[in-house]
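Asker: show me how the following folds:
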Amino acid sequence: MAQEAFFEAIRQGDLETISSLGEKNPDLYRSRDGRGSTPLILAAYYNKEAVVDHLLKTGVPVDEKDGAGNSALMGCCFKGYEGIARKLIKAGADVNTINSLGSSCLIYAVTFNQTEVAKLLLNHGADIHIRDARGHSALDHAKMQGFNHFLPMLTPTP
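Answerer: As a prediction, the model looks like this:
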């Protein structure tokens, strides 16, 4: 019951309820919802910056993954939430983590045409050579989608 209320408060960005429930039961900060999402993954996915800030202050692990192998950073990369991505990277998120399909944060940012997020990832060491389970790199995804503005930043230099 408390866990359902906790996760609903995260979806709604209700920091007061999150704090209150978390004080009463600190284990909620390390719990998972029915899909395997952690509080941080959910807050990042729903673009709840204040909740992300609060969760990071409580010391939640930044790189845990949901049932599909996606981290909080991966969620913001395909959604384009640059501010949250920046906070997660500053908190130590792995920019080169991959999910169960072999996709990386950079592959997601490029596939969903999130240019500023892709630049942020590249500036923090994202590996352009990672290939997903189908063998495609971020550059391949840019070409397939016709997102030519990515080509200069993703083409390896000799």
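
Asker: please make it C-alpha for all contacts and neighbour counts, starting now.
Answerer: Noted.

Asker: and the closest residue to N70 other than its chain neighbours, how many neighbours?
Answerer: In space, and not counting its chain neighbours, N70 is closest to N99: 5.2 Å by CA to CA, 6 or more residues apart in numbering. A count of nearby residues for N99, using other CA atoms under 10 Å, gives 19.

Asker: could you do A50 as well?
Answerer: 14.

Asker: test my guess that it contacts L15.
Answerer: Yes - contact status for A50 versus L15: in contact at 7.4 Å, counting by CA atoms under 8 Å.

Asker: the residue nearest to N70: what's it in contact with?
Answerer: 68-71 (CA atoms under 8 Å, 6 or more residues apart in numbering).

Asker: using CSV, lay out those together with distance to T58.
Answerer: Shown next, in CSV, are those (distance: CA to CA, whole Å):
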residue, distance to T58
A68, 25
G69, 23
N70, 21
S71, 18
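
Asker: now what about the strand or helix carrying H141, what contacts it?
Answerer: Following DSSP states H and E, one finds H141 within helix 138-145. Helix 138-145 has contacts (CA under 8 Å, 6+ apart) with 106-108, 110-111, 128-131, 148, 150-151, 154-155.

Asker: one more, so I can put them side by side:
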Amino acid sequence: MRIHRCRRWPRPLGRLLLLCLLAVVVPACSASAGTADVRLRDAATRGDADAVRVALEDGADLESRDGQGRTALLLATHGNNVDAARELIEAGADVNAKDAMQDSAYLYAGARGLDDILALTLAHGADLRSTNRYGGTALIPAAERGHVATVRTLLRAGVAVDHVNRLHWTALLEAILLGDGSPRHVQIVQLLLDAGANPELADGDGVTPLAHARRRGYTQMEALLRRAGARR
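Answerer: Predicted coordinates for the structure are as follows:
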């Protein structure tokens, strides 16, 4: 009885066929993954949570970045797209991943008063000590821009109240220097002082919060600072 053996390709030819196959399959797989990454970022930008989910199911990389270093989560945060941001965060997106501008989803949400996304980042590992391109925590721009609820949230989370940025300003100084003296900024000054902000911690030129408030005619802030112990 004759036994027919399977025909084997000569080794050099077999290797050649394998290389050809890899040359076709590998780029196709890479292109597919790359397309999914683009779709993920586009869905995040549009705030389409369902499309975000589909892109992830198709193998999109949660931490893929665009030309400015922005992840899908940061793009969703820029648009205050809460549902898309939640989908990404619950899938494991890094809330502390920074772009070329040194913004992260956590820092941007804090600075812009995007409280729903901020709460999500705080619940998923936000680094309270991380800083922006000015060397400031999320608390400092939140105080400057008058985001009362955001300031309260960040203080409760434990962000350092007297952190000094590269401009030599604290959250208290920025609320006075860059605020408009409105009731919301007065309330922020009160919140900061209640949280233990040093009322006499001066700027890089040695000018104190009290002196800045006096120069600007912010009498309510001046009164709060004096009540907190400011003398100069």
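
Asker: quick revisit: the residue nearest to N70 of the first structure -> the second structure?
Answerer: N99 of the first structure maps onto N165 in the second structure, with residues paired by TM-score structural alignment.

Asker: look up how far G136 of the second structure lies from that match.
Answerer: Counting by CA to CA, to the nearest Å, the gap from N165 of the second structure to G136 of the second structure is 5 Å.

Asker: secondary structure class for R131 of the first structure?
Answerer: What DSSP: H, G, I helix; E, B strand; the rest coil gives for R131 of the first structure is coil.

Asker: leaving out sequence neighbours, find the closest residue to the aligned residue in the second structure for it.
Answerer: Aligning on TM-score structural alignment places R131 of the first structure opposite A202 in the second structure. Leaving aside its chain neighbours, A202 of the second structure sits nearest to T208 (4.1 Å; criterion: CA to CA, 6+ apart).

Asker: can you check D33 of the first structure too?
Answerer: Using CA to CA, 6+ apart, the closest residue to D33 of the first structure is F7 (7.2 Å).

Asker: can you confirm the one you found is in a helix?
Answerer: Yes - judged by three-state DSSP, F7 of the first structure forms part of a helix.

Asker: that one and N47 of the first structure: what is the separation?
Answerer: From F7 of the first structure to N47 of the first structure the distance is 14 Å (CA to CA).

Asker: quick revisit: if you rank the contacts of N99 of the first structure by neighbours, which is first?
Answerer: Within the contacts of N99 of the first structure, S71 tops the neighbour count with 30 neighbours, counted by other CA under 10 Å.

Asker: right, and it touches K65 too?
Answerer: Yes - here S71 of the first structure reaches K65: they are 4.4 Å apart, a contact under CA under 8 Å.

Asker: got a list of contacts for stretch 15-30 of the first structure?
Answerer: Residues contacting stretch 15-30 of the first structure (CA under 8 Å, 6+ apart): 2-3, 6, 9-10, 38-39, 50-51, 54-55, 58, 60.

Asker: repeat that for 6 Å
Answerer: Identification of contacts with stretch 15-30 of the first structure by CA atoms under 6 Å, 6 or more residues apart in numbering yields 6, 9.

Asker: before we move on, what about stretch 113-125 of the second structure?
Answerer: Residues from elsewhere that reach stretch 113-125 of the second structure, judged by CA under 6 Å, 6+ apart: 95, 106, 109, 147, 150.

Asker: helices of the second structure, start to end?
Answerer: For the second structure, the helices defined by DSSP state H occupy 11-46, 49-57, 72-78, 82-90, 105-112, 115-123, 139-144, 148-157, 171-177, 183-194, 209-216, 219-227.

Asker: E144 of the second structure -> the first structure?
Answerer: Match for E144 of the second structure (TM-score structural alignment): F78.

Asker: shouldn't its match be in contact with V110?
Answerer: No - contact between F78 of the first structure and V110 fails when scored by CA atoms under 6 Å: they sit 8.0 Å apart.

Asker: more crowded one of the two?
Answerer: V110 (28 against 21).

Asker: which one in the second structure is aligned with that one?
Answerer: V110 of the first structure maps onto I176 in the second structure, with residues paired by TM-score structural alignment.

Asker: before we move on, what about K143 of the first structure?
Answerer: In the second structure, K143 of the first structure lands on R214 (TM-score structural alignment).

Asker: please report how far its match lies from G146 of the second structure.
Answerer: 19 Å.

Asker: higher neighbour count, those two?
Answerer: Shown here are R214 of the second structure and G146; by other CA under 10 Å, G146 has more neighbours (26 against 15).
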